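> no sequence for this one, just the structure:
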């Protein structure tokens, strides 16, 4: 039995360099990143609700699309809650510091 080598496609670093330059130049602050991330979570929640309504109305025949949209929204909200919890823990830790 012959085993062939993997054919890997090269990874472009253009997007990574652009994000790194944005961070280095300070074009976005933490509040803007947070607002953008919360907007994306909200959009996923809206997409999930729309998919559910479309399934109930008979516009969608594929249940897997609704399930995937619901799971994406669920994972995004869980991640958001975990980030929130970590931020609160960090804030409380800073408040406990003695100066």
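Alright, I've got the coordinates. Since the structure is predicted, the reported quantities are computational estimates derived from the model, not experimental observations.
> contacts, neighbours, all on C-alpha from now
OK.
> Please enumerate the strands of this protein.
Secondary structure of the chain (DSSP state E): no strands present.
> Spatially, which residue comes closest to the most centrally placed residue in the chain, not counting chain neighbours?
The chain has residue 76 as the residue nearest its centroid, 5.8 Å off, counting by C-alpha atoms, centre = their mean. Spatial nearest neighbour of residue 76, excluding adjacent residues (C-alpha to C-alpha, 6 or more residues apart in numbering): residue 41 at 5.9 Å.
> Report the contact partners of that neighbour.
Shown in contact with residue 41 (C-alpha atoms under 8 Å, 6 or more residues apart in numbering): 73, 76, 77, 80.
> If we use 10 Å, what do you get?
Contacts of residue 41 were listed using C-alpha atoms under 10 Å, 6 or more residues apart in numbering, and they are 35, 47, 72, 73, 74, 75, 76, 77, 79, 80.
> In addition, the following structure is provided for comparison:
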């Protein structure tokens, strides 16, 4: 059974997420993507602090949303710290390699 004609007409397979990722990143450099990620974490932290302030002052109308924003801020910060730790560990490992 010859499937070469089928595979050549289909082309390379790519998921929707991969194609969206390529479209979204465009010509951004790694530094720009890193800055964007840090800004997203910072925005999340600001929203979390605002939610905490709202809870403390009693200005919050929906307690569940406020707690959700606080949890999202906490999780995003933990994720950012883990990514940083992994990047530093990888950098140290690459530095220790003999060329």
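Ah, there it is. Since the model is a prediction, treat every value here as computed from it, not as a measurement.
> Drop the TM-score for these two in here.
The pair, once superposed, lands on a TM-score of 0.74 when counted by TM-score structural alignment, normalised by the length of the first structure; 85 aligned residues with a C-alpha RMSD of 2.0 Å.
> if we can go back for a sec, just the closest of the contacts of residue 41 of the first structure to residue 27 of the first structure, please.
Comparing these against residue 27 of the first structure with C-alpha to C-alpha places residue 35 closest, at 14.4 Å.
> what about the closest one, how many neighbours?
Other residues lying near residue 35 of the first structure total 11 when counted by other C-alpha atoms under 10 Å.
> and what of residue 89 of the first structure?
Number of residues near residue 89 of the first structure (other C-alpha under 10 Å) recorded here: 12.
> And for the one 5 residues further on?
Applying other C-alpha under 10 Å, we find 10 residues neighbouring residue 94 of the first structure.
> Can you tell me how far it is from residue 34 of the first structure?
Remark: distance between residue 94 of the first structure and residue 34 of the first structure (C-alpha to C-alpha, to the nearest Å) = 20 Å.
> Over to residue 72 of the first structure?
Going from residue 72 of the first structure to residue 34 of the first structure by C-alpha to C-alpha gives 18 Å.
> more crowded one of those two?
residue 72 (17 against 12).
> My understanding was that the more buried one contacts residue 48; is that so?
Yes. Between residue 72 of the first structure and residue 48 there is a contact at 8.1 Å, judged by C-alpha atoms under 10 Å.
> got the contact list for the spatially closest residue to residue 47 of the first structure that is not a sequence neighbour?
Among residues not flanking residue 47 of the first structure along the chain, residue 69 sits closest, at 6.8 Å (C-alpha to C-alpha, 6+ apart). With contacts defined as C-alpha under 10 Å, 6+ apart, the neighbours of residue 69 of the first structure are 44, 45, 46, 47, 48, 49, 50, 51, 52.
> Quickly note the distance from the fifth one to residue 59 of the first structure.
It stands for residue 48 of the first structure. Taking C-alpha to C-alpha, one finds residue 48 of the first structure at 14 Å from residue 59 of the first structure.
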